[in-house]
Each structure stands twice: as structure tokens, then as C-alpha cells.
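In: The following comprises the amino acid sequence and a computationally predicted model.
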Amino acid sequence: MAKAPKAPASFETALSQLEELIQAMESGDMPLEAALASYKQGIELIKLCQGKLADAEQQLKMLENDELKPLDLPNV
């Protein structure tokens, strides 16, 4: 059995890998077994990205004393 690829270190790397997987799968040239493996890897990348986003949101809440404030931008 093949080893699972190492999890990406950053959100951006995981997102890039996910985009590459999607493009490869959408090409329609991928054999069934490879497509299933890519799908499984994609699910893991999605979970990783969601976790990193949740962590970032939690950090923002802590920085803002659990009160996220709307961003006030000057009218341009």
C-alpha cells in the first residue's frame, strides 16, 4: 500500500494542491483508481484548509476580545 502524502505546512500550499487535483480530475483523463485516490486526497486537503481557517478565525476572535468589528473603510 502506498504511503499517504505528507500534509502541507500552510493553507496556501494545501489550497494550491487542491486546485491542481481538481484540474487533473476535471480533465477526464484520469483512470478510476487514480481519480478515487485523488478524491480522497482532496477531501483531506479540504479538511485541512477548513481547520486552518477555523484556527485563524479563533485567533481573530481572541485578538478582538471575541468581538469581531466591521471594517470601516473610507468612501472612495
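Out: It's in. Residues are numbered from 1 along each chain as shown.
In: make it CA atoms for all contacts and neighbour counts henceforth
Out: Fine.
In: so is the residue nearest the centre of the chain in a helix, a strand, or just coil?
Out: Closest residue to the average C-alpha location of the chain: C49 at 2.9 Å, with CA atoms, centre = their mean. At C49 the chain is in helix, as set by DSSP: H, G, I helix; E, B strand; the rest coil.
In: okay, now the one to match up with it:
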Amino acid sequence: MTKKNISFNDAIAEVEAILKKIESGVLDVDLLSESVKRASELIKICQKKLRDAEVEIEKIFTESQKEQ
């Protein structure tokens, strides 16, 4: 799955898996910066998806209030 079309839930699950590896010490130090970078990218994707959803929901509410 490319990062552009990863679902919100899959992105969150991947961030949680990375965090669990970091917290448990299982993650190799050589991969630490790469993993943190990936987690950061995933968090940005999630933030964008949340902002997009918020805008869409606000639009729906605005349109429904105009109809009343």
C-alpha cells in the first residue's frame, strides 16, 4: 500500500506498531531514525485525513441548515 492511499486505520495501526517497537526496545538502533521518519509521515497523513473529513462534515452541516 502506498502512503498516498493508506487508510486512516492502517496508518494509525502502523504508527502504533512502530511506537510499540520503540518502547519495547525491539527496534534496532540503525532503523530508529527511519522508523521515526515513517511514523511522522503517517501522522501527517492522518492529520490531513482528519482535516479533510472535518471540512466535508462542516460542508454537509452548512448545506443541511440552508435546506431547513
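Out: Nice, I can see it. Just so it is clear, the structure is predicted and the values come from calculations on it, not from any experiment.
In: TM-score of the superposition?
Out: In this superposition the chains share a TM-score of 0.81, using TM-score structural alignment, normalised by the length of structure 2; 62 aligned residues with a CA RMSD of 1.7 Å.
In: Identify the residues contacting the equivalent of the residue nearest to the centre of structure 1 over in structure 2.
Out: In structure 2, the residue paired with C49 of structure 1 is C46, using TM-score structural alignment. C46 of structure 2 is in contact with F8, A11, I12, counting by CA atoms under 8 Å, 6 or more residues apart in numbering.
In: okay, the residues you listed in CSV with neighbour count, distance to R51 of structure 2 and secondary structure next?
Out: Shown next, in CSV, are the contacts of C46 of structure 2 (neighbours: other CA atoms under 10 Å; distance: CA to CA, whole Å; DSSP: H, G, I helix; E, B strand; the rest coil):
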residue, neighbour count, distance to R51 of structure 2, secondary structure
F8, 17, 12, helix
A11, 20, 15, helix
I12, 17, 15, helix
